[in-house]
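**Student:** Build me a model from this:
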Amino acid sequence: MRRYHDSPSVQQLQRISRPVQGNGPVESVDLIDVQCGGYTAGGISGSTPAALHATAAAGSTVTLRWTLWPDSHVGPVITYMARCPDTGCQAWQPGTSAVWFKVKEGGRTGTTNTWADTPLMVANSGYQYTIPSCLKSGYYLVRHEIIALHAAYSYPGAQFYPGCHQLQVTGSGTKTATSLVAIPGAYKSTDPGITYDAYKAQTYTIPGPTVFSC
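**Tutor:** This is a model prediction of the structure:
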């Protein structure tokens, strides 16, 4: 009912997405699991690289598919990218280095009950992000997440659902991002976007850095 997760047979397939170890959330901003998924409590710390990359041009739009999202799990949807080595992402782990930049974010619409993840509560809905048109060509790891806030009125309470996929970006762009952040490290338990009462009619501050702009 949430996102797709990986059975042992699925993990043997070659693909662009790094494996997701289960359907449950990450609940700590300090665990490596908050980067691309993982299940440290069960002995699986973080995720592992995928074998393949999808090719996409800078400036193009990528559509991601989620399983039907529970209508109680309101929250922001945030997308980051990190530049991989020139040899690709297939053997690279970001660790705790500051390599991530934000390319899209969506939160709450004013004080209404409409959130960035609201469209995902309808079957067969997708979520789109655009690769910055000025971005230098090369290999990139994309981190996409929903933060469910239905129990975030105290910490721990926010539920993180991250997933990562690997791209080879083409084009004539020359720009590399600055003001990079580490994940874990970009979020704090005291951030107003992490500890937040979603049942109150109040504005919402999306956590993390500002969105990269060309």
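**Student:** Please make it C-alpha for all contacts and neighbour counts, starting now.
**Tutor:** OK.
**Student:** Correct me if wrong: Thr174 contacts Ser137.
**Tutor:** Yes: here Thr174 reaches Ser137: they are 7.5 Å apart, a contact under C-alpha atoms under 8 Å.
**Student:** so which strand or helix has Gln35?
**Tutor:** Secondary structure from DSSP states H and E places Gln35 in helix 33-36.
**Student:** please give me the structure for this one as well, since I'd like to look at both together:
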Amino acid sequence: MKFLATALGFASAATAHTLFTTFYVDGENQGDGTCVREPTDASTANSPIYPLNGDDMACGRDGEIAVNYICPASSGSQLTFEFRESPSYTSSGVIAEGHKGPCNVYIKKVDDMFSSKAAGSGWFKIWEDGYDVDSDTWCTDTLRANNGHLSVDLPTGLPSGYYLVRPEILALHAAVDGDPQFYTSCAQIFIENGPEIELEIPEKYEVSIPGYLTSDDAALTFNLYDTPLGEYPIPGPDVYIPTSESIGSKQTQKDGVIPSGCLAKNANWCGEALDTYSTQDGCWASAEVCWNQADTCWDSVPPSGYSGCTTWNNYCTKIGDNCEAGNYDGLPDFDLSEVFADVPGPIPTPYGSFETTPVTGGDSSDDSSDGASSTKAASTTKAASSTEAASTQEAAAEETSVYSAAATTTAKAAVTTDEPVKPTYVYVVPGASEDATSTYSASPEQTSESSGNESGLKVSEDGRCGGETGQTCEGSTFGNCCSKKGKCGRKTRHCSCGCQSAFGICD
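**Tutor:** From the prediction side, this is the model:
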């Protein structure tokens, strides 16, 4: 029986790993597996993705196969991804406690959801979280504290159209042995009302997946067991958040629309209405159509579960029972409501501190001033109070601003399993001496003639730098720039304002 074979496949799924199974738009559960590309083999669905240079790195195993439905989202919507250790939620859990590492969220615009390749160019990162040295907290720790939920805001500068959204978890417990473990799959969305511009991704932000990482990257060889742990270099490019204050006219989604007349739904399958009847032949004809639809449901069951197929099965059985009993008075009354797995906890608010790039008139090309300028509070904050937003917008009218989750470290350190981590976005206007529009250079210009060896400083191997450490970032695998906080890196926050040129290379 299809039911038995499917159930046995679910029972054999590996433990301790994880899979993105359930998608939320603005806090609304879309249904287990709905709009999500999942592996077809439930027994290995939550296993890590191999190899690093394989196409499965884009959207996971079987990730090149589009699912039937595409979830609509508005410009700036909050997206939430639910990760489960047991994909069908037969038991609770997110990922093993020892599987520590960073999280990233990438997005890619596609012309045709059902024919465009997931693997390849066009990807860029809209969110990241790594390791907080001060609180000794990894992104996966926060993910577990939030019951497997990870939330991000869609950038407001994305034009209307179809997109793949890719949450990525990297577990580092075996990285020291050459086995970094990636967990990823993709959600399919349609942005309905983005600004009427072309999406132009500056070259330094756009990556190809696979190809964006190599096995010897510092982020993939990081020793999780060093004591103390130093700064962790998050893998991949800098975050790119295009923003716009304009909202385009609402576009009509033509492909992948979830039917409004579904009698029952399981992931990306819909139970369609049956013909009513008043005769024996009509009764059995409806029963046959019902069972044919049930077969289609079972054939399409993803690892996230089959509760909708079970519901439809019971409906077909009820029709058949009526036919056998000589009851031909039409379709039976039956509760065909979609069955949702228990939501493991409240939906968390997005957290993080990222620069934003305003885009207007379709011109978001990369130049000497792109990538670090940010937009006003109204286009980026969801959690800030109205008072904070209003006062900040007044300041932003005169100066460029950056936004940050100032309470991130504190909130993470105080995580509980009862409440989600909900740092509040606040806006900080840089001082007059700070350059909020400086850009990151892949090869920063050297400002000092002396190298790490010539200066007598040790090249940093733990990501720390500065006078107290006697270490320089120049030549470090963590990046050549020493930030004002004494951390090596290669991103704007390391190489621009406050960068310590005596202990590395600055823009």
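**Student:** gap between the helix or strand following the helix holding Gln35 of the first structure and the chain center?
**Tutor:** Tracing the chain C-terminally past helix 33-36 of the first structure and defining elements by DSSP H and E, one meets strand 54-57 next. Relative to its chain's centre, strand 54-57 of the first structure lies at 18 Å (C-alpha atoms, centre = their mean, to the nearest Å).
**Student:** what's the answer for stretch 93-113 of the first structure, then?
**Tutor:** Distance, centroid of stretch 93-113 of the first structure to centroid of chain: 7 Å (C-alpha atoms, centre = their mean).
**Student:** what's the first-to-last distance across that stretch?
**Tutor:** End-to-end distance of stretch 93-113 of the first structure: 37 Å, with C-alpha to C-alpha, to the nearest Å as the criterion.
**Student:** on that earlier part again, so for Thr174 and Ser137 of the first structure, which sits in the more crowded spot?
**Tutor:** Ser137 (20 against 10; other C-alpha atoms under 10 Å).
**Student:** quick one: what's aligned to that one in the second structure?
**Tutor:** Residue pairing (TM-score structural alignment): Ser137 of the first structure is matched to Ser160 of the second structure.
**Student:** looking at it, its match is touching Glu192, isn't it?
**Tutor:** Yes: look at Ser160 of the second structure against Glu192 with C-alpha under 8 Å: they come within range, at 5.4 Å.
**Student:** List the contacts of Cys84 of the first structure.
**Tutor:** Neighbouring residues of Cys84 of the first structure by C-alpha atoms under 8 Å, 6 or more residues apart in numbering: Trp92, Gly138, Tyr139, Tyr140, Leu141.
**Student:** could you flag which of those residues are buried?
**Tutor:** Buried members of these, counted by 16 or more other C-alpha atoms under 10 Å: Gly138, Tyr139, Tyr140, Leu141.
**Student:** ok, the closest residue to the second one other than its chain neighbours - contacts?
**Tutor:** Read that as Tyr139 of the first structure. Excluding the flanking residues, the one nearest Tyr139 of the first structure by C-alpha to C-alpha, 6 or more residues apart in numbering is Gln168, at 4.4 Å. Contact partners of Gln168 of the first structure, counting by C-alpha under 8 Å, 6+ apart, are His53, Ala54, Thr55, Ala56, Gly88, Ser137, Gly138, Tyr139, Tyr140.
**Student:** Surely Gln168 of the first structure is within a strand?
**Tutor:** Yes: assessed by DSSP: H, G, I helix; E, B strand; the rest coil, Gln168 of the first structure belongs to a strand.
**Student:** how much space between the equivalent of it over in the second structure and Ser75 of the second structure?
**Tutor:** In the second structure, the residue paired with Gln168 of the first structure is Phe190, using TM-score structural alignment. Counting by C-alpha to C-alpha, the separation of Phe190 of the second structure from Ser75 of the second structure is 10 Å.
**Student:** Pick out the most distant pair among the contacts of Cys84 of the first structure.
**Tutor:** Among the contacts of Cys84 of the first structure, the pair separated by the greatest distance (C-alpha to C-alpha) is Trp92 and Gly138, at 13.8 Å.
**Student:** quick one on the thing from earlier: so which elements touch the helix holding Gln35 of the first structure?
**Tutor:** strand 159-170 (3 or more C-alpha pairs under 8 Å, 6 or more residues apart in numbering; DSSP states H and E).
**Student:** how much does the strand it packs on stray from the second structure?
**Tutor:** For strand 159-170 of the first structure, the mean distance to aligned residues of the second structure following superposition is 0.6 Å (mean C-alpha distance after the TM-score superposition for the first structure).
**Student:** Now that strand: buried residues?
**Tutor:** Of all the residues in strand 159-170 of the first structure, those buried under the rule 16+ other C-alpha under 10 Å are Gln159, Phe160, Tyr161, Pro162, Gly163, Cys164, His165, Gln166, Leu167, Gln168, Val169, Thr170.
**Student:** Redo these as JSON lines? Include distance to Ile147 of the first structure.
**Tutor:** Putting these into JSON lines (distance: C-alpha to C-alpha, whole Å) gives the following:
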{"residue": "Gln159", "distance to Ile147 of the first structure": "6"}
{"residue": "Phe160", "distance to Ile147 of the first structure": "5"}
{"residue": "Tyr161", "distance to Ile147 of the first structure": "6"}
{"residue": "Pro162", "distance to Ile147 of the first structure": "8"}
{"residue": "Gly163", "distance to Ile147 of the first structure": "12"}
{"residue": "Cys164", "distance to Ile147 of the first structure": "15"}
{"residue": "His165", "distance to Ile147 of the first structure": "18"}
{"residue": "Gln166", "distance to Ile147 of the first structure": "21"}
{"residue": "Leu167", "distance to Ile147 of the first structure": "23"}
{"residue": "Gln168", "distance to Ile147 of the first structure": "27"}
{"residue": "Val169", "distance to Ile147 of the first structure": "27"}
{"residue": "Thr170", "distance to Ile147 of the first structure": "30"}
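**Student:** if we can go back for a sec, how do the contacts of Gln168 of the first structure look in the second structure, which are kept?
**Tutor:** Listed in the original numbering, the contacts of Gln168 of the first structure still in contact in the second structure are His53, Ala54, Thr55, Ala56, Ser137, Gly138, Tyr139, Tyr140 (both residues aligned by TM-score structural alignment, their matches' C-alpha atoms under 8 Å).
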